[in-house]
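1. Got a predicted structure plus its sequence, pasted below:
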Amino acid sequence: MPYEFLDDGVTSDVTFHAWGGSLEELFAAAADATLNVMVRSVESVRSLESRSVSVEADELDLLLKRFLDELIYRKDVEELLLRATEVHVDAADHRVQAVLVGERIEPERHELVADVKGVTLHDLRVERAETGWHAYVTLDV
C-alpha cells in the first residue's frame, strides 16, 4: 500500500502521505488513499463504470489537489466511488489525464467510513526524493 495515514490531531481532517516511483504512481496512490477514507476497503469497489478526466493547475501540488477534488466531485454529484487508472502526468505543463474506474455507491455493500468534502491547502505538498515522489494531503471530512 503506497500510502499511510498520519495523525495530525485535527478530528475533522484526515492527513495522509502517499508515494510512488513516478508521478503517475503517486497520483494513483493518492487517489486510492482518498477513496480509502471514504470506504473501508478499496478492493470492494468494482470497475463497472469509467470516466476520463483531464485537469490542469499552475503548480504540481495544486494539480494533485484538483485531481483529487475531481474524485470527490464525482462521488458527490454522480454517487460514484472511483479509482485512478491509466494516469498520465505532464509535469512541465502541470496537467494530468486519467481514466477513473469504479461503481455507484451501494451502502449495503460498501462499508462507508467518512464523507470527504474536499482537499485542503493545509500542508499540501508534492516533493521529489531519491526514491521517487511523495505527497502530503489533508482531506476535510
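-> Yep, it's here.
2. C-alpha from now on. contacts and neighbour counts both.
-> OK.
3. Can you point out the helix or strand that includes the residue nearest the centre of the chain?
-> With distances taken as C-alpha atoms, centre = their mean, Ala31 lies nearest the centre of the chain, 2.3 Å away. With secondary structure defined by DSSP states H and E, Ala31 is part of helix 23-38.
4. Strands along the chain, start to end?
-> Taking DSSP state E as the criterion, the chain contains strands spanning 3-6, 13-20, 49-56, 80-90, 95-104, 118-119, 125-129, 132-140.
5. Pipe those strands into TSV and attach mean neighbour count per row.
-> Below are the strands of the chain laid out as TSV (neighbours: other C-alpha atoms under 10 Å):
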stretch	mean neighbour count
strand 3-6	16
strand 13-20	22
strand 49-56	15
strand 80-90	21
strand 95-104	20
strand 118-119	22
strand 125-129	15
strand 132-140	21
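6. Let me have those strands in CSV, extended by distance to His110.
-> Formatted as CSV, these follow (distance: least, C-alpha to C-alpha, whole Å):
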stretch, distance to His110
strand 3-6, 20
strand 13-20, 20
strand 49-56, 16
strand 80-90, 10
strand 95-104, 10
strand 118-119, 20
strand 125-129, 30
strand 132-140, 20
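7. nearest to Met38, of the ones you listed?
-> Judged by C-alpha to C-alpha, the one of those that comes nearest to Met38 is strand 80-90, at 8.4 Å.
8. Does anything pack onto that closest one? Which helices or strands?
-> Contact analysis of strand 80-90 by 3 or more C-alpha pairs under 8 Å, 6 or more residues apart in numbering; DSSP states H and E lists helix 23-38, helix 60-78, strand 95-104 as its packing neighbours.
9. ok, second structure coming up, stack it against the first:
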Amino acid sequence: MERGPGRGHRAVPHTADVRIEAWAPDREGCVAEAVSALVETFADISGAGECAEVTFDVPAGDDGDLLVGVLDEVIFRLETEGVLPVAANVTADPGGGLRVRWPVVAADGAEPVGAVPKAVSLHGLRFGRDEVGWSCAVTLDV
C-alpha cells in the first residue's frame, strides 16, 4: 500500500462494497485513522453541531479483532444512538485491549455522502506492522 508519511486514511475502489485503508506510526493511531475513514465514506460531519464524549473499552484480542471491535462500535452507535464519532483517541489498556474516547455528533446533523455501512467484513481484513509503522485495509458491507 503506497501512502504518505505519518498518519492518514483513504477509501479505495471496490466492486460492490466500500474499502478503506489507514496508516499511522503506531497501532492505536492506525485504529483512530480507520474510524475517520469509515465515517467519511458515508457522512460529512463538518457542520454537524455540538459534541458529546463517549468512552468505551474493547476487550483483549488479536489486532484484527481489536480493529473490527472499534469499527463495529461506530456502526452500533449509529444504529442505536444516532451518533457519529468526530475523531478517535485510542490507547492500549493494561489488559491487552483498547480504550477508545471519541467526541460524537448527532448523525441527523451530518450531510450524507454515501451508503451507510451495515457491517465490517472479515474477508480481506488486513491489520499489522509494515516497513513504515502500522496499516490496515478493511471492507465495509453497505
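-> Here it is on my side, so go on. Treat the numbers as computed from the prediction; the structure is a model and nothing was measured.
10. tilt between the helix holding Ala31 of structure 1 and strand 95-104?
-> Counting by axes from the mean of the first three to the mean of the last three C-alpha atoms, to 10 degrees, helix 23-38 of structure 1 lies at 30 degrees to strand 95-104.
11. got a list of what the nearest residue to Pro25 of structure 2 once chain neighbours are set aside touches?
-> The shortest distance from Pro25 of structure 2 to any non-neighbouring residue, by C-alpha to C-alpha, 6 or more residues apart in numbering, is to Gly133 (4.2 Å). Going by C-alpha atoms under 8 Å, 6 or more residues apart in numbering, Gly133 of structure 2 touches Trp23, Ala24, Pro25, Asp26, Arg27.
12. and if you look at Glu40 of structure 2?
-> Contact analysis of Glu40 of structure 2 by C-alpha under 8 Å, 6+ apart lists nothing.
13. Identify the residue of structure 1 aligned to it.
-> The equivalent of Glu40 of structure 2 in structure 1 is Asn36 (alignment by TM-score structural alignment).
14. so how far is Gln97 of structure 1 from its match?
-> 21 Å (C-alpha to C-alpha, to the nearest Å).
15. now do Ser54 of structure 1
-> Ser54 of structure 1 sits 4 Å away from Gln97 of structure 1, going by C-alpha to C-alpha.
16. what does Leu35 of structure 1 give?
-> Going from Leu35 of structure 1 to Gln97 of structure 1 by C-alpha to C-alpha gives 18 Å.
17. Same check on Leu112 of structure 1?
-> As judged by C-alpha to C-alpha, Leu112 of structure 1 and Gln97 of structure 1 stand 27 Å apart.
18. Also Leu121 of structure 1?
-> 22 Å.
19. same question, Glu78 of structure 1
-> Applying C-alpha to C-alpha to Glu78 of structure 1 and Gln97 of structure 1 gives a distance of 19 Å.
20. now do Ala33 of structure 1
-> Applying C-alpha to C-alpha to Ala33 of structure 1 and Gln97 of structure 1 gives a distance of 19 Å.
21. Could you do Tyr73 of structure 1 as well?
-> Using C-alpha to C-alpha, Tyr73 of structure 1 is found at 16 Å from Gln97 of structure 1.
22. try Arg125 of structure 1
-> Arg125 of structure 1 is 20 Å from Gln97 of structure 1, where distance means C-alpha to C-alpha.
23. Equivalent analysis for Glu43 of structure 1, please.
-> Glu43 of structure 1 is 23 Å from Gln97 of structure 1, where distance means C-alpha to C-alpha.
24. before we move on, what about Asp32 of structure 1?
-> According to C-alpha to C-alpha, Asp32 of structure 1 and Gln97 of structure 1 sit 16 Å apart.
25. now do Val116 of structure 1
-> Remark: distance between Val116 of structure 1 and Gln97 of structure 1 (C-alpha to C-alpha) = 22 Å.
26. With Leu48 of structure 1 instead?
-> On the measure of C-alpha to C-alpha, Leu48 of structure 1 and Gln97 of structure 1 end up 20 Å apart.
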